[in-house]
Structures are given as structure tokens and as C-alpha cells.
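[1] What follows is a predicted protein model with its sequence.
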Amino acid sequence: MPEWILIAIRALGTLMFLFVLTRILGKKQISQLTFFEYVIGITLGDLAGNISTDVEANYFHGVIAILVWVLVPLVLELLTLKSKTLRGWFEGNGRVLIKDGKVLEGNLRKERYTGDELLEQLRTKGVFRVADVEFAMLESSGDLSILLKSENQPLTPKHLGMKLAIEKPTQAVMMDGVIQDEPLAAAGKSRGWLHTELDKLGVAKENVFLGQVNTDGELTVDLFDDKLQVPSPTERPALLACLKKCEADLELYSLTTSNIEAKHMYEACSIQLTQVIQQVHTILRA
């Protein structure tokens, strides 16, 4: 058998073998690696390359070596799930670099971190002044987690006392001109509704590159033809305008009626509707 065919077979077998082992190790092996996992990943790659191309070496000896390098970390990972001490040994612990708004220079030296490196890490988080940070910890993965001071944190609806509707995930109901039935059902919509919405927008199904239904049940599309302008959804602004019209009508009825009871009823309903409009104005205005 020619050597190139043998190498191709060995490489294909090793690739499939590593794929299975990586799935067994879990997603951590392909996300944020600890130092131990980083070393394992490099070693496995080197072993896989050697047994794939070294046709004179015993293939199964290489497989055994890979198994050892996989099974030992797997056993250790199962043990660390039950022991915090072992987790500290193998995965490391985070270290506080900024506390109560003050940089802990001693901890910086322990991590061999310079002031420039700290500022660089802060800038990657969108923070350009150390004085804005209340707390910062260098995680075992090497990532820097920060907590801004209260006055520097972003304003949220909770700070304003606003209650918003529960945000549901946006569903991609069309892709490459093809209707995706499962996301469409998850959005609580039907094909008939989708065709109606496309007719309202004046676009053909085949011209839709991506169609999404947001948490408010509105359809937004991106077309293959970028020159075509797609109108924005108008359901929410139209609903807000309708509520305001009802409010104005109630005020008008209260002014024009001569019946005292009816006047008070219209005024009370107008006040209630005004309160409702104030609560939903931010949501419907978008």
C-alpha cells in the first residue's frame, strides 16, 4: 500500500478518534481552558500528528498514549466536581486586583501583572479609568471580571421603576428563502400569517435571505436584493396612535356631554387610559 494512502487512513482514523474523545471531555475543552487543559490540548494535538504521519510507528501505541492523556484528565475532572481543594490545585483560583476602588499592587505582583496590562484588560471591557471600578478579579481562565461603581453602572428600566414585558428569544423563521417550520411554531405563528406579513411588506419569499420574528410578534426581513427598502413594522406605533386617539375622544366626550354622570365616567376613563399610555409609551414608541 502506498505511504500516502496509509497516512490518509491513519489521519482519518485519528481525526474520528479525537472527535469522539473531545465530545467525551465536554465543551470546556473548546472554550475557556485552564492551564492544565491547555497543556492537554497541545499534547493531544502533537500525539495525533505523530501517529498520523509516522508510518513506521505502531499506530495502536499512539492510540494508547492518547487514551491515557484523555482518561486521566477525565477522572481528575470528575474528582474536582466533588472537591474544591482539587479544583484549586488543577484549575487555580481567581485573585482580586481591585477592591473598594483601590488597586492591590501586591496581588498584581503575585500574578506578574503590570499596570499597563491591567489598564489593557480594563480597556477591553470598555473601562478607561481605574477610578470607575469598584471591584476587579482575575479569573483562573485569565479573564478579568469587573464591577463598576454604582454611579458608573448603566441605567436600566429597574432603576426607573419600569416593568417591561418578558423578552422572548427572536426566532429565525426564514433563511435563504426557505420557511423554517420549527422556529415559526416556536414563535406561535403559522405559514399563513407569514405569507400575509410578506405581502404587507411587498417582498417575495424567494428574495428573503433572513426573516425573524421578535418578542412582540413582528416580522423583520433582510433581502438578497440590498437595493430594496423594506418598511419598518408599524403595529406598535399604530397601536400607540390608536390609544392616544381613544384618550382624545374620551376627553372630547366629557366636554360635550351634558350628563353629569357620563361626564365623570368619561373623565375617569380618560385618566385611566392616560396612565396606561404612560406605562406602555416606551415599548410602543419603538
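    Great, that's in hand.

[2] CA only for contacts and neighbour counts going forward, please
    OK.

[3] ok, residue 53 - contacts?
    7, 10, 11 (Cα atoms under 8 Å, 6 or more residues apart in numbering).

[4] Also residue 15?
    Residue 15 neighbours (Cα under 8 Å, 6+ apart): residue 48.

[5] The residue most central in space within the chain and residue 89, how far apart?
    In the chain, the centroid-proximal residue (Cα atoms, centre = their mean) is residue 169; its distance is 10.4 Å. For residue 169, the distance to residue 89 under the criterion Cα to Cα, to the nearest Å works out to 39 Å.

[6] which residue ranges form the helices in the chain?
    Taking DSSP state H as the test, the helices found in the chain are 3-25, 35-53, 59-80, 84-91, 105-110, 115-124, 181-186, 191-201, 235-256, 260-285.

[7] want to compare, so here's the second one:
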Amino acid sequence: MSEYTIVIVRTIFAFFFILLLARLLGSKQIAQLTFFDYITGISIGNMAAALAIDVNMQPMDAIIGLLLFSLLTTLVVFGALKSLKFRKLVEGRPTILIRNGNVLEKNLFKEKITFDDLMQGLREKSVFKLADVEMATLETSGVITVMKKAEYNPLTPKDIGMPVEAEHTPSLIIVDGILLDKRLNYLGYSKEWLLGEVLKQGAKNFKNVFLAQIDSKGNVYVDLYNEEEKVTQVKQKPLLSAQLRKMQADLEGFAIQTNDQNAKQMYYNQSIELQDLINKINPYLKE
């Protein structure tokens, strides 16, 4: 086997081996150990690189080193989870940079943070005035967290006793031109209703839609493949056809939901009559 072939094989092996180790290590359940992670990543990366291209190195030596380094990393993380003292030793403690609106210059010097660094951290939290800050803390992950003074916090509905409607997570209902029927049915909306909403936003049909998302209030966001082809003026005939089909589907849904036999029969009868009307006028609504 040639030297180039050996390097290629070992590189592929090193890549997937380091990927396996990353999966085994998993996500940490504690605050990010930034510097420790940085050093560990560099060390494991160097070992993997040596395994890939150093033809004079025995593969087993590199594998043992990678496994041992990964094991030690896992032990450090586990120890930080189990012991408060060990966690403080490994990751340190948060440092208060601003307290009661006053900048603590000694702590800035201790953490080697310049005034510009502090202001940048505040701006990242949408704070531009020092006078607005009650407390700012440098976390062990290197992120500056900010607590504004009470008078500068945004007003929430809870502050004024305003009731708000609970919301669920928005759901994608069209992905890459494909309608997710099961998800749409689970949310309680009909295909005809969604088609009407899509037509309102300039699409000709579902296949024109790259992504569509619906929120808990029934608002639909539509992103088309080509925005330049968006219909600027919604054609009323196809929209009317979609609305009629939605009404017909709603009547059938009402019939299924009710336990009153008279109401159930009435909904079914109305649904049949509306379907007959749709069949009659549908040829005139096509464009």
C-alpha cells in the first residue's frame, strides 16, 4: 500500500473516530467551560491530525491517547456536576462588573476587560446607557449578562393586569412545496382553508410555497420559491372556490363533532347541498 493511500485511509478513520468521540462525550449539563473546552478541543484535534498524516506513528498509540483524553474530559465534567468545590475550581465563579449602577474597576482589571469590552457586552444585550444598568455580571462562559434598573425594563401585559392568550409553538405545515397533512389535521385546520390563505399571499398553489408556518392564532406565514412571481393581486375566483370548499369541509366536521342526531343530519344535508352548488359553479370559477 502506497504512502498516499495510507494517509487517505488514516485520515478517514481519524475523522470518523473523532466524530464518534464527540457523540459519546455529548452535551455538557453545566455551564460552558470555555477555556477548558478550547484547550481540550485543540489537544484532541492535534492527536487526530497526527493519527491521520504521521505515517511513523502507530495508530494504536494515537487511539489510546484520544480515548484517554476523552475519558479524562468526561471525568472532569462529571466531577463538576457532582461537586460544587470541584466545579468552582474548574470553571471559576461569575464576576460582578457593575453593581447598583456603579462600575467596579477592580473587577474589570482582574478579568482583563477593557471599558470597550464592557460596552460591547452591554450593547449585545441592547443596553447603550450605563445609567440603565442595575447589575452586569461576567459569567464563567465569558458572556456578560445584564439586569436593567426596574424603571427601564419593558412593560409586560402582566404588569398592567392584561390577560393574554396562551400560544403554542408555531408549526411548519408546508415544506419544500409538500403539504404536511397530518400536522394540519392535528392543528384542526382544513386543506381548503390553508389553500385560501396561501392564495391570499400570492401563491398559485401549494407547490409554489417553499415554507409555510402557522401560529397558535391561525396566522399563516408563506415564503415562495420565487418572490418575483408572487401574484400581486389575488384572483378572486380561485379564492372564492377555496372558501366554498372550506365551508363544505367545516360542515362535515361539525356533523362529526356533534352528538345531536338532528343537528348531525342537518349539517350533512347542508354539506351535500353546498357540494352540489360547488359542482355547478366550479367550472365558472376556474381561471
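    Everything's here; your move. This is a predicted model, so every value here is computed, not measured.

[8] So the residue nearest to the centre of the first structure sits against residue 216, correct?
    No - the pair residue 169 of the first structure / residue 216 is not scored as a contact, 10.3 Å apart, by Cα atoms under 8 Å.

[9] re earlier: nearest to residue 85 of the first structure, out of the contacts of residue 53 of the first structure: which one, please.
    residue 11 (39.1 Å; Cα to Cα).

[10] The residue nearest to the closest one when sequence neighbours are not counted: what's it in contact with?
    With Cα to Cα, 6 or more residues apart in numbering as the criterion, residue 11 of the first structure has its nearest non-adjacent residue at 4.6 Å, and that residue is residue 52. Counting by Cα under 8 Å, 6+ apart, residue 52 of the first structure makes contact with 7, 8, 10, 11, 14, 59.

[11] Identify the farthest-apart pair in these.
    That would be 8 and 59, which, of these, are the farthest apart (Cα to Cα) at 13.0 Å.

[12] ok, these two, which is more surrounded?
    Neighbours were counted for residue 8 of the first structure and for residue 59 using other Cα atoms under 10 Å; residue 59 has more, 16 against 13.

[13] Which residue is the nearest non-sequential neighbour of the counterpart of the more buried one in the second structure?
    Counting by TM-score structural alignment, residue 59 of the first structure corresponds to residue 59 in the second structure. Excluding the flanking residues, the one nearest residue 59 of the second structure by Cα to Cα, 6+ apart is residue 51, at 6.1 Å.

[14] Could you tell me how many residues sit around that neighbour?
    25.

[15] tell me the contacts of it?
    Counted by Cα under 8 Å, 6+ apart, residue 51 of the second structure has contacts 10, 11, 14, 57, 58, 59, 62, 63.

[16] again, 7 Å this time
    10, 14, 57, 59, 62 (Cα atoms under 7 Å, 6 or more residues apart in numbering).

[17] With residue 104 of the second structure instead?
    97, 98.

[18] what residue of the first structure matches up with it?
    Using TM-score structural alignment, residue 104 of the second structure sits opposite residue 104 in the first structure.

[19] just to revisit the earlier point, hmm, the residue nearest to the centre of the first structure is touching residue 213, no?
    No - checked against Cα atoms under 7 Å, the pair residue 169 of the first structure and residue 213 is beyond contact range at 8.9 Å.
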